[in-house]
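Peer 1: no sequence on this one, just coordinates:
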């Protein structure tokens, strides 16, 4: 009996058929996880870049105008969804704030002269502040303006929803901002957009 058992075990030890299939079965979940994780990370990085480019582009375009009208703001808000394409739905997961921040020489505080929100329906608050809140505007990087200086600030707030919702990854809020000084005019007059948030 012992001889028969050792022959069977010896035959199984020498038999290497199916080893590759077993190794692949052991390694394939790890490879699939790496593939999906790499895809998700790449998508997250691209959405970050698109949000940053959106904030930069909007602030840059507005700062080049000599006056801002409600038509200009409507065109900008209509175009922001295209800046996020082909990734996700900015109309429901994002919003854009446009603010004109001015420092009056007679006042020590920086104030928001006008502010518009649009481009998407996400409920969010501007980190710069709100029109008429009585609080000083807080610029990115805690920038302090000189007297009679003005900047156009655009803020993009976007809720990133991962593809891999089964793996405890929650929605992530992406915030990007950009500032430009107006080039052709002060841009301190409200363009007729809804003020506040």
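Peer 2: Perfect, thanks for sending it. What you are looking at is a predicted structure, and each value in this text was computed from that prediction instead of being measured.
Peer 1: hey, let's count contacts and neighbours off CA atoms from now on
Peer 2: Noted.
Peer 1: just checking, what packs against the top helix by length along the chain?
Peer 2: If you go by DSSP state H, the chain has its longest helix at helix 19-63. Applying 3 or more CA pairs under 8 Å, 6 or more residues apart in numbering; DSSP states H and E, we find helix 19-63 packed against helix 70-84, strand 150-160, strand 172-180.
Peer 1: Distance check, the most centrally placed residue in the chain against residue 37.
Peer 2: Computing the C-alpha centroid of the chain and ranking residues by CA atoms, centre = their mean puts residue 174 first, at 3.7 Å. Per CA to CA, to the nearest Å, residue 174 is found 19 Å from residue 37.
Peer 1: ok, now residue 60?
Peer 2: 34 Å.
Peer 1: neighbour-wise, which of the two wins?
Peer 2: Neighbour tally, residue 60 and residue 37, criterion other CA atoms under 10 Å: the higher count belongs to residue 60, 20 against 14.
Peer 1: That one: what's it in contact with?
Peer 2: Contacts for residue 60 (CA atoms under 8 Å, 6 or more residues apart in numbering) come out as 179-180.
Peer 1: Second structure for comparison follows:
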């Protein structure tokens, strides 16, 4: 009977003791808090890079669409170099850009075709990877095709791969891709010289 009383007394003391409870609770919650914190940092960096990729695509496409009748390859190269500043402070060595002019025929049975297209990686012109001249271009949304019947569309595409900062929450690179569509501001075609 004495043993049972001692056991009951020990149980009451254990129940009343709260020294170290906060330390135990903190130790239990710390890994979860750190995981959430690192996840938020990763997510915010990913969103920021995605917005910058969108800004690159929008800025270059808008600059090209503002050209009147023609644009030189040197001017196009300069427009693409804007991307380095927009991507700051994130790296731009894996940034790919494709700028194309697409003709949308009046006839709904015909497919839009590529007039010219240039591809850049890390702001350097590439000989391959752009859309082939006079090839069909099926990437235009129906709404853009409807608006641009008989006209030209400037398509600016940007692609980058986001590498996680820590690799704790996710450890695979994530492809970020954006494209913007612009009608030439002064109408008609923009010749690439």
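Peer 2: Thanks, I have it. Just so it is clear, the structure is predicted and the values come from calculations on it, not from any experiment.
Peer 1: And stretch 45-53 of the second structure against the first structure, how far off on average?
Peer 2: In this overlay with the first structure, the average offset of stretch 45-53 of the second structure from its partner residues is 1.4 Å by mean CA distance after the TM-score superposition for the first structure.
Peer 1: Where in the first structure does that stretch align, residue-wise?
Peer 2: Stretch 45-53 of the second structure corresponds to residues 43-51 in the first structure, going by TM-score structural alignment.
Peer 1: neighbours around the counterpart of residue 70 of the first structure in the second structure, how many?
Peer 2: Under the alignment (TM-score structural alignment), residue 70 of the first structure pairs with residue 73 of the second structure. Residues contacting residue 73 of the second structure under the criterion other CA under 10 Å number 13.
Peer 1: Would you mind measuring from residue 73 of the second structure to residue 117 of the second structure?
Peer 2: Applying CA to CA to residue 73 of the second structure and residue 117 of the second structure gives a distance of 11 Å.
Peer 1: Check residue 102 of the second structure too.
Peer 2: Where residue 117 of the second structure is concerned, residue 102 of the second structure sits at a distance of 9 Å (CA to CA).
Peer 1: which of the two has more neighbours?
Peer 2: More neighbours surround residue 102 than the other of residue 102 of the second structure and residue 117, with 27 against 20 (other CA under 10 Å).
Peer 1: Just the element for the more buried one, please.
Peer 2: In this assignment (DSSP states H and E), residue 102 of the second structure forms part of strand 96-104.
Peer 1: what stretch of the first structure does that strand fall on?
Peer 2: Using TM-score structural alignment, strand 96-104 of the second structure pairs with 95-103 in the first structure.
Peer 1: mean deviation (superposed) between that stretch and the second structure, please.
Peer 2: So stretch 95-103 of the first structure averages 1.0 Å relative to the second structure (mean CA distance after the TM-score superposition for the first structure).
Peer 1: Other residues contacting that stretch?
Peer 2: 59, 77, 109-124, 126, 137, 145-158, 187-188.
Peer 1: Selection in PyMOL covering whichever of the residues you listed are buried, please.
Peer 2: One line in PyMOL is enough to select the buried members of the contacts of stretch 95-103 of the first structure, burial here meaning 16 or more other CA atoms under 10 Å:
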select buried, resi 59+77+109+110+111+112+113+114+115+116+117+118+119+120+122+126+137+145+149+150+151+152+153+154+155+156+157+158+187+188
